[in-house]
Each structure stands twice: as C-alpha cells, then as structure tokens.
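Any chance you can model this:
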Amino acid sequence: MGISLHSYCCHYLPVQLDTQNIYLLPFWLQMMDLYGAGVIIFLGFNQENSLVPRFLEGFLELGSPDSLRDESSIDSKKPLKVCSVKAGGMMSLAIDSLGALWIWGNYPPQNHSGDGEFSHISSSAPLPVWEFHGHTVVKVACGNEHVVALVSAEETFTGGDLICYSWGNNNHRQLGLGDRENRLRPEIVKTFNRECPWEVYEVACGAFHTAVLTRKKIHGNMIDSSHLESLELGEKESICWTFGLGDNGQLGHGTTNSTYLPEPVKDLPPDVFLISVDCGLFHTCVVSSAGDVWSWGMEKGLGLCPDASFTGTDAGDALSPLWIPFNEYGSKFVDPLQVVCGAAHTIIVAHSGYGLWAWGRGRSGALGSGNTADSYAPCSVMWPLLDEDALEIADEKARIQDEEPGRLAEIDKKLSLAMEEIQHLRSKLTLTERYVSILHGSIFGKPFEEQDLPPSLQNSGMFDIAKEWENTLDSADLAQLTRMESFYHNMLSSVKNKLLKRRIQELINECLHSSTKGS
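The predicted structure follows:
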C-alpha cells in the first residue's frame, strides 16, 4: 500500500513543513492523536516507504484523463496542477486543474462486476475516477471508508449546479442513500440531486458520518420548494445537513440516533450564512460569515473522547449545536475564513488569515499553544503574526480600506517589514535550537526539552551560567557524571589530536620546503 508509520517528535508550536519538520497528519490516522503519538504517512510511492515529503511523479506520468484515453496524445502530456487534496481512511484523493478526481491508497474498486460485497483495492499511484469523466469535480471529502464528492451537472462548473455523489462502506449509513448497502461506484445522493431546491457548496466527512452545506436556489426571485415538506427550510440562508453514525451526537439532531438520509441540523439559527464545515472523528463544527462558531458531538462538541476531564453537569456529549464564543466576553470571531477538525481538536482561521485559534485535545501539542494541555475554549495558536501589533495593523487596515486607500500602502509596508524581521528571528532561533539540541544530547545523552531549562532562566530570563553549571553537577547522578566526564575527555582528545595533526602537517611542509630548496 505504500504506507509508512514512524514515531516522531511532537511539536507544541507550529513548525515549517519541510524535510525535517513534519506535523500535518492525514485524517485517517487522527485516532493516533488520542494516544499522544506523532504519525507520518505517505502514499503513492510505488510500494516504497518515505520519511520525508516526496513528489508524486505519477501525476507527471499519467497526464489528464483525456490523454489517458487518447493514446495518440501520450507524447504531448503536460504536468497537472493539483488544486485540492484530501486524505481519509487509508486513501488519498486529489482534484486537478482540469476538474478530474484522482485516488490512490486503499479504496473501493470501480467498475466492479461482483455481487456488491464491499472490499478494497490498492493502488500505490494516483488513478483517475472515471465515473466523473466529462464533468468537473469541485469538492471532495472522505472518511474512514467512504467518499463524498460534489460534481458539476454539466461538463464545466458555472456555479450552483453541483450534484452530490457518495460511495464506499455504508455500514453506518454514512452515504446518505437511504439504506446500509455498500456502494462500489459513485451514486447520487438524491437529497442533493439536480432537481433539489438547494445548492450544495461544502462537504466534510468524519470517521463514519458526513456533513453538507447548502444554500437556497433562486428561480425568478422565488424559492423552489416543490420538493420540501415545509417552507421553513427553504427560507434559511444556509443549511447544514448531516447523516451517518450519530452515537456521540455528531449529527447535531438532538439524539444519538443514526440516519439513513440527510437531515438538517435544525437548532442552528435561520438567519446565518455558513461558510465552512468540518468533521473530526466524532464531532462536527461550522462557522458563519458573521463569526459565529457552533460545535457538536463527543464531549461537549470538542471530540475529546471518553477520558476528558469534564465532570458534573459539564460532562457528556453535545447532541445539539453549542455556540463557541471567541473569548470570555462572548465575542464573535472577526473575519473568519475556515474551520478544520482533527481527531479531537478544532482550529479556526480568522482575522482575515492573520490569526489561528484552537480548542480541544492538546496532547502532542496539537493546539499549537506552547503546551500539551487540553483547552475547553478557543486559545491562541502561537502563529508568528498572532501578536497585538499584527492584529492591530490588520484591524486598522480593515477599518480604513474604504476611507483612506492611500494609507494601505504604508500598512502593507509595515506588515512586509514585520514579516521579514519575524522570518529572520525564526531562522536564528531554529539554528540556535539545533545547536543546543546537539550540544545537550552530546553532554547529557538525551534530546533537549523545555523542562531542562534552569528555573532561574524560566523565571527571570537571566541567569549565572557558572552557578547553574555548578547546580547541574550537584544534582547529576552517577550515570550523568560519567557521561559528562567521558564527553570532556573526548573533547580534550579531539583538540589534542587536531593540534598534533596540525603540527605534523607543519613539520612535513617545512621538510618538503627544505628538501626542495637544497636540491
């Protein structure tokens, strides 16, 4: 399957995604977050494991679905641009710039002619989903063993004409097709077909449930409600629909019942427009354009799982949406953009992208708050730009963008200079951390951790290095003293060897010079 699992160091703060720092986990392994383990997984490398990000060369080799069907164009294939990527279960999916959907890993087989029994096939390289050939795939989401895609009704996407398809394992009714039969090929979710009165525009999948956002279709300034049992739903700005497993309240219907067909989350206000939705393993979260955030599901909608520290009246799952305030004063989030859910935590991007806030399980440093504590309310992610000066500049920019357009250039310049300074400080900090880690590991035989900082430095920011070194020696056990002594002798030996080699080289050069001069 081309899957590689390796324990890795946990990061309490956001780190740059490069070949040495990897902290983004695919959705299908979010359960590992419950046990505090960092995980790395990569698919599509022709059965080869990889510890670092690698380019999926299959996209270069395969070209577009059109070129695959036309052998005469095999020499004119061009690299495809990936516009969107999703990971779930044991599969990965990508949408390219032509609107084609690609899939790899372990996934439901296509064009299966058997008896309909659910099984997986495995591909270590991306393959196109031929069922959507001739149409544009706009959005896709996947859970543990099911996939949901929003596909244009026509060849190209012109807006407002998306049809919802689902396929895969349906043992928890997560396909929304009215039964528990598995689907080996994409099938239209009838609630969101071309004739339905709602436009589908967002989709998300939990482990065994699905959430969809819709808005009303307008036909001649009239709401087409011919397929509605009531006009109330059609009058809402937007609707969040959920279906599948409901054991922990992740459907938001006020019960723990599972549903065969999509049902609206009725307790959300009717006058809000929902801009983003995402699902954790057993919780769901939505955010409105006005900055309202609602969450529901396991452990008060936080997805914290059974060992959370909630007690008394606060304990239990949220069966209906709970409003998540920005702070203790009940404020809304400012200029929200997106909400995303991990296995047991949630992150929202707000302040027009200048700030991140997280809540839920903090194990493995998933909240980015600088520690591993759980947070039952939004806490600031230690994002480089998330400081008072940056937020003040962002707010000021939003305030004057219509009043004083001439000042925007000055504000942009300040932001640019601030970013350059932050990047410079981050690079210096990274080099310092690497140097400290190497030195600390050489002397003490273990990686440097935050608790290794001397108490005086933690409290005041200044300390007497001679005194702290004396304290370190006094508190060291025999094994640590032995290792430090060995490190000291090895260091001296290395210095002596280098000095000796240098002296020998000098003598050789002198002899060669004398010999050449004499001859």
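
use CA for all of it now, contacts and neighbours both
OK.

top helix in this protein by residue count?
helix 478-518 (DSSP state H).

Just give me how far that helix sits from the chain centre.
Remark: helix 478-518 is offset 51 Å from the chain centroid, using C-alpha atoms, centre = their mean, to the nearest Å.

which strands and helices sit next to that helix?
Judged by 3 or more C-alpha pairs under 8 Å, 6 or more residues apart in numbering; DSSP states H and E, the packing partners of helix 478-518 are helix 408-444.

got the buried residues for the helix it packs on?
By neighbour count on 16 or more other C-alpha atoms under 10 Å, the buried set for helix 408-444 is 408, 415, 418, 437, 440, 443-444.

What of stretch 483-497?
484, 487.

so Asn396 is in which element?
Quick fix: residue 396 is Glu, not Asn. helix 388-400 (DSSP states H and E).

Would you mind listing the buried residues in that helix?
In terms of neighbour count (16+ other C-alpha under 10 Å), helix 388-400 has its buried residues at 390-391, 394, 397.

Which residues does it contact?
Around helix 388-400, the neighbours that count as contacts under C-alpha atoms under 8 Å, 6 or more residues apart in numbering are 351, 354-355, 385, 407-408, 411, 415.

10 Å instead, please
334-335, 351-355, 384-385, 404-412, 414-415, 418-419 (C-alpha atoms under 10 Å, 6 or more residues apart in numbering).

Now do Leu5: how many residues are near it, please.
Number of residues near Leu5 (other C-alpha atoms under 10 Å) recorded here: 14.

For Asp18, see how far away Thr191 is.
Using C-alpha to C-alpha, to the nearest Å, Thr191 is found at 42 Å from Asp18.

Which one of those two is surrounded by more residues?
The neighbour comparison of Thr191 against Asp18 (other C-alpha under 10 Å) goes to Thr191, with 19 against 10.

I'd guess the more buried one is in a helix, am I close?
Yes: the assignment for Thr191 is a helix, going by DSSP: H, G, I helix; E, B strand; the rest coil.

and it, what is it in contact with?
163-164, 176-177, 197-198, 227, 241, 261-263.

likewise Ala373?
For Ala373, counting by C-alpha under 10 Å, 6+ apart, the contacting residues are 359-367.

ok, now Asn471?
When the contact criterion is C-alpha under 10 Å, 6+ apart, the partners of Asn471 are 454, 465.

cutoff 6 Å now
Counting by C-alpha atoms under 6 Å, 6 or more residues apart in numbering, Asn471 touches no other residue.

Check whether it sits in a helix, strand or coil.
Secondary structure, three-state DSSP: Asn471 is helix.

Turn the buried residues of helix 408-444 into JSON lines, including distance to Phe59.
Shown next, in JSON lines, are those (distance: C-alpha to C-alpha, whole Å):
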{"residue": "Leu408", "distance to Phe59": "41"}
{"residue": "Leu415", "distance to Phe59": "37"}
{"residue": "Ala418", "distance to Phe59": "38"}
{"residue": "Ser437", "distance to Phe59": "39"}
{"residue": "His440", "distance to Phe59": "43"}
{"residue": "Ile443", "distance to Phe59": "47"}
{"residue": "Phe444", "distance to Phe59": "47"}
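
Before we compare anything, build this one as well:
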Amino acid sequence: MEGNTAPSGKVVSVAAGEAHTLVLTGDGFVYSWGRGMFGRLGTGSEVDELFPVKLKFETCEEKIIKFVGVAAGAYHSLALADNGSVCHMDGQLGVSGENYSMPHLMEQFLELGSPVSLIDQSESKSKGPLKICSIKAGGMMSLAIDDHGALWMWGYCPQRSNINESSLSFESSFTPIPVRDFHGHTVVKVACGSEHVVALVSAGETYKGEDLVCYSWGSNSHGQLGLGDRESRVHPEIVEMFNQDSSWDVYEVVCGAYHTALLSRKKRPNDTFESVCWTFGLGDNGQLGHGTTQSVLKPEPVKELPQVCLISVDCGLFHTSVVSSVGDVWSWGMEKGLGLCPDASFTGTDAGDASSPRLMSGYGVDGPIFRNPIQVACGAAHTVLVANDGYKLWSWGRGRSGVLGNGKTMDCFTPSAVLWPPLTEDFKQPESNTVSEENNGSKGVEETNKRLSLAMEEIKLLQSKLSIMEQYAGVLHGLVFGRPFTYQDVPISLQNSGNFDIAKEWESILESADHSKLVRLELFYRDLRASVKDKIMKRRIQEIVKECLPSSSTAK
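I've put the predicted structure just below:
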C-alpha cells in the first residue's frame, strides 16, 4: 500500500459523523473539528473545536504515521495508516469498551489473519499481521476490508443469534469479526447505517471493473436493504436490481440511519454517459428524493436529477446529498434538504422537508464557487463539500458545537467556507535544508511563527465579531421579513460594487413584494411606529415631571 504524495493542504477525503468532521490531506495528515464529546475528535480532550485541528498520532517507535483513509461513525472515528494498521478515537467500539480521546492503535488486527488464509490451511500464518486497505463507519459500527478482499466488522453490528441461528441479533464486539459469506469473492466497497450493511462484491474471485454485485443484510424495518420486504437478514442477500446480470454498474454506495443510496451508470457498450442515483428505505422526511414521504422497499431512481455525471453521494440521518462533476450540489430530505430539525427557524413558505432534489446555491460574484469538486459528506444534520481540487471546503446545516468548521456555532442555511487551510505549521513555506541558511534564518522563522500566531488570533476575533453581526442582522431581517437572513438577501448592487442606495433598494423590495409580504411589512412598521410614539410620549412626560419638581419644592 502506497502513501499519498499530494501537496500539503490538499484534502483527498472527508468523513462526517453525528456532529463532527474528519479530513485527510494528501501528505497523510488527519484534521478534525466539531463536537468533542466521547473523544471522537482525537484531540486528547472532549472540548468542541470550531476550526480544523491537526491530530497527533504517536507510536512506541516514535515514527511519523502517514494516513490514507478516514471514517466517521455517529460518535467515533477511524483512521487508516499506509502500513495497513487502523487507529480509532473513542474506544467504545474498538478496545474493551474504554474511551480514548487520543488516536489509539487497534492491536486486535495485529493478532488476526485474513479469513482467506484461515480457510486455506495450506497458507502459513507467519506472513505478518493483517493489513487493512479500506475502512468505513456508521452508527456505532465499524467495517474494514483487508488486502485479500475480505470484510471485517466490529462494534454494534448484526450477528447470528446464539439462541436461534436463523434470527438476527445486535451485540457489541470489541474484536473484529470476519464476514465469511463472501469467501471466493472480493469485497470492493461497503457502507453501513444504524443497523444495516450494504456491500459491493465482485461476481468472480477478483474485481474486473464492471462485475460488482450488491449485497445487503441486517435490520430491514423500513426496507433499507432493498430486498422488496421488511424482513431482517442474518446473512448477505443480493439486491436483484444490481445482480450479476444487471445492466447497471454500481460505483458508489452509502447509508443513512434507515435509508440507502447508490450511484450507477450503464454498462458498456454505451455511447452516452448516464449516471443515476438510486435510493430505498425510510422516506418519512423525503430523504429518498422521490417527491413523496413514502418508504420504498426496492431501489428506485431519483428521477428529478438531471442527466449529468454524479461523482459523490452521501446520506445524513434524514437527508441525502449528491454532487456532479461540474460542481452542482443537490440535497433532499429533512427541512429543505439540510438535515435540520423543524425548529431551525424556518417559517412560512421556507419551512418543510424537501422530498425532491433541491439545488444548493453555489454561485458567487465571480461565478460558480464549487469548482472541481472532490467529495460530499453528510453528518446527522450538516453537510461538507470538498471542492477546488481539494483546496477549499464548504459546509452548511447545523452549526452548534462548531460542527461547520467556520468558527461559528450558528446554523447556516447556505454554504459557508470552512477555515481551510488552518494557519498552522503544516502549511508554512518549507525551511532551507542548508545549515547556514537555517542559522541565518532562525530569527526569521521565529518571527514568522509569532506573526502566524497573531494572525490566527486576529482571525478568531474577526470570526467572533462577524458571528455577532450576522446574528444581529438575522434578528432584524427575521423581524421585518419573517424568515432567516441568507446571502441571497444581500442586494445585487452591494454584492457587485459595494455601493448601496437604500432608497432605491427599498423601492425595489416593495415593488417585488407580494400581497402577504406587504401586509406583514405594514403591520411591522405600524407596530414599530406605535412603539416609537409611545416611547416619545413617555420621555416627554418624564421631562415635564422633572421640570415641575423644582418649582414644587421651591413653593414649599
């Protein structure tokens, strides 16, 4: 397994948990931010982080570990090293039920051999520890694929009942358990929700490019297995829409708590590229994108998506997001597809779940801002997008505990920029390799460190002030117009030139307002005018009283 050689600061992978986010950079480092409870951030404490923080991984050999993968469950995190070892944060799912707020090596894998070699007794177990090449997490479950294409599971995962082998049970396992059902095949990709698993497995012994078969198992109370019923499964079963004879080639699979999404394209020969998103399972909040709130027991296409190349998909708790190769992002599900709960300050026509794909606003003054997207990731109620070839991050949704990584703790209804890259030593200019230059430049480096530290503090102060100003503007906007303030509410003239003619803009607002908005404005300003007149009257009375008091005392 080879390590990444991409430049420092370039994000190559992102994973989102219940209220935290992990990113992996091309030079093998991991950063995290958001809610720190249970030690999921891996920073050594349970303190929330409002900005991306670099994690420190230490081994007994004091070697620098380079990472090639990250995964996030609801309350725990995983990181995959280039030597095939796995580190985790929040040991409730990995080491005897203990919590670890610092990254901890999963030593269980060091003692295991691949199920492939264990079945074939002719192979020697002296070839070294098991090497993992892919990791995934969801809910309170963790998954890993080893270099032989075998699948492992641990945490709160579906298992055969000890009492009845045909019934399903869920028990916490601190030791990785092999899924032996795929012996003779290669597991290529896997995803898991709260209590179900979906895997893409080669039809033959090895993966040949377009021969993946989709399997699912676990809890199926909402049809999230896509097998046409609500019966849970102890063993993996084929999702018939994507069997060996299917005309669709599935290239991505993800799971929400109780729903599943896949991306597929037509198998060759095919003159035109046709990318389709399929969803099934729980649909109560519109998270399936079918235009209804009905649950679906078999895969159905999200028909309202345009025929474009979809490169990434992810599921939150009750919402789903996809991104195209040109940078368009669609979301659907709970509260306008943002994953936010109904109490997220939406009112009137802005309230309600999005049961069909909703195009996220991604256009600035100079055009599209989601250029060259890499990946989209959904947490329970927030979404993160990696764009600009990995050099810019955007987030939106729930902002509490610093989940959005923008230095604020406010919900954000439109994309906001994550503070990336962080102003840390990781992104400084490399120092000279010569001794003379090091000596001559030591003072300069020290001075640079001080300046960077001061700049970071200034940015945090400015972010804090900006947050307060946005809250103030949001309150005023809500009082006047009855809905949250968004970037689209900023007048075009102010966006383009910085000049603002308030009389002209106010006339434009009134001209474009419908009857209900005009009535609301009339009521607002009538109440405001009455309050002002009342306040003026009270102050005038106070002034008269003050003027009369001296004359009264003199008369006595």
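
Quantify their similarity with the TM-score.
For this chain pair, the superposition-based TM-score is 0.67 by TM-score structural alignment, normalised by the length of structure 1; 387 aligned residues with a C-alpha RMSD of 3.6 Å.

Which of the contacts of Ala373 of structure 1 sits closest to Ser76 of structure 1?
Ala366 (44.4 Å; C-alpha to C-alpha).

Nearest residue to the counterpart of that closest one in structure 2 in space, please, no chain neighbours.
When structure 2 is aligned by TM-score structural alignment, Ala366 of structure 1 is paired with Val403. The shortest distance from Val403 of structure 2 to any non-neighbouring residue, by C-alpha to C-alpha, 6 or more residues apart in numbering, is to Gly34 (4.0 Å).

got it, and Leu62 of structure 1?
Nearest to Leu62 of structure 1 is Leu68, by C-alpha to C-alpha, 6+ apart, at 6.9 Å.

likewise Phe174 of structure 2?
Nearest residue to Phe174 of structure 2, sequence neighbours excluded (C-alpha to C-alpha, 6+ apart): Gly94, at 5.0 Å.

Looking for the alignment partner of the one you found in structure 1.
Under TM-score structural alignment, Gly94 of structure 2 pairs with Gly44 in structure 1.

any idea how far Leu93 of structure 1 is from that match?
11 Å.

follow-up on the earlier one: out of the contacts of Thr191 of structure 1, which comes closest to Gln458 of structure 1?
The closest of the contacts of Thr191 of structure 1 to Gln458 of structure 1 turns out to be Trp241 (C-alpha to C-alpha; 49.1 Å).

helix or strand for whatever residue of structure 2 lines up with that closest one, which one?
Using TM-score structural alignment, the partner of Trp241 of structure 1 in structure 2 is Trp278. Under the criterion of DSSP H and E, Trp278 of structure 2 resides in strand 275-281.

Run through who's touching the helix or strand following that strand.
For strand 275-281 of structure 2, the succeeding helix or strand toward the C-terminus, using DSSP H and E, is strand 296-301. Residues outside strand 296-301 of structure 2 that contact it (C-alpha under 6 Å, 6+ apart): 223, 226-229, 277-281.

Equivalent analysis for stretch 83-99 of structure 1, please.
Taking C-alpha under 6 Å, 6+ apart as the rule, stretch 83-99 of structure 1 contacts 26-28, 81-82, 101-107, 136-137, 142-145.

which residues of structure 1 fall in helices?
Going by DSSP H, structure 1 shows helices at 58-62, 65-69, 298-301, 388-400, 408-444, 455-460, 465-475, 478-518.

The second one maps to which residues in structure 2?
On the basis of TM-score structural alignment, helix 65-69 of structure 1 is assigned to residues 115-119 in structure 2.

Ok, the shortest one next?
In the comparison with structure 2, helix 298-301 of structure 1 aligns to the range 334-337 (TM-score structural alignment).

same check, this time on stretch 85-94 of structure 1
Mapping stretch 85-94 of structure 1 onto structure 2 (TM-score structural alignment) gives residues 135-144.

Endpoints of the matching stretch, how far apart?
Span of stretch 135-144 of structure 2 from end to end, C-alpha to C-alpha: 4 Å.

Off-centre distance for it?
For stretch 135-144 of structure 2, the distance to the chain centre is 15 Å (C-alpha atoms, centre = their mean).

if we can go back for a sec, of the contacts of strand 296-301 of structure 2, which is the nearest to Ser453 of structure 2?
For the contacts of strand 296-301 of structure 2, the nearest to Ser453 of structure 2 is Cys277 (45.2 Å; C-alpha to C-alpha).

what separates the closest one from Cys192 of structure 2, distance-wise?
From Cys277 of structure 2 to Cys192 of structure 2 the distance is 18 Å (C-alpha to C-alpha).

and these two? which has more neighbours close in?
Neighbour count, other C-alpha under 10 Å: between Cys277 of structure 2 and Cys192, Cys192 has more, with 30 against 24.

What residue in structure 1 is paired with the more buried one?
So Cys192 of structure 2 corresponds to Cys142, using TM-score structural alignment.

Now for its match: which residues touch it?
88, 205.

Swap in 10 Å and give it another go.
By C-alpha under 10 Å, 6+ apart, the contact list for Cys142 of structure 1 reads 27-28, 86-93, 148-149, 166-168, 203-210.

Likewise for Ser352 of structure 1?
By C-alpha under 10 Å, 6+ apart, the neighbours of Ser352 of structure 1 are 334-338, 391, 394-395, 398.

So what's the residue count around the counterpart of Lys190 of structure 1 in structure 2?
Counting by TM-score structural alignment, Lys190 of structure 1 corresponds to Glu240 in structure 2. For Glu240 of structure 2, the count of nearby residues is 17 (other C-alpha under 10 Å).

Identify the residues contacting Glu240 of structure 2.
Applying C-alpha under 10 Å, 6+ apart to Glu240 of structure 2 gives the contacts 213-215, 226-228, 246, 298-299.

mind redoing it with 8 Å?
214, 227.

Same question for Phe481 of structure 2.
Per C-alpha under 8 Å, 6+ apart, neighbours of Phe481 of structure 2: 517, 520-521.

so how many other residues sit close to Leu510 of structure 2?
As a burial measure, Leu510 of structure 2 scores 13 neighbours (other C-alpha under 10 Å).

pretty sure it is in a strand, no?
No: Leu510 of structure 2: not assigned to a strand; according to three-state DSSP it is helix.

I'd say it and Val519 touch.
No: the pair Leu510 of structure 2 and Val519 fails to qualify as a contact (C-alpha atoms under 8 Å) at a distance of 11.0 Å.
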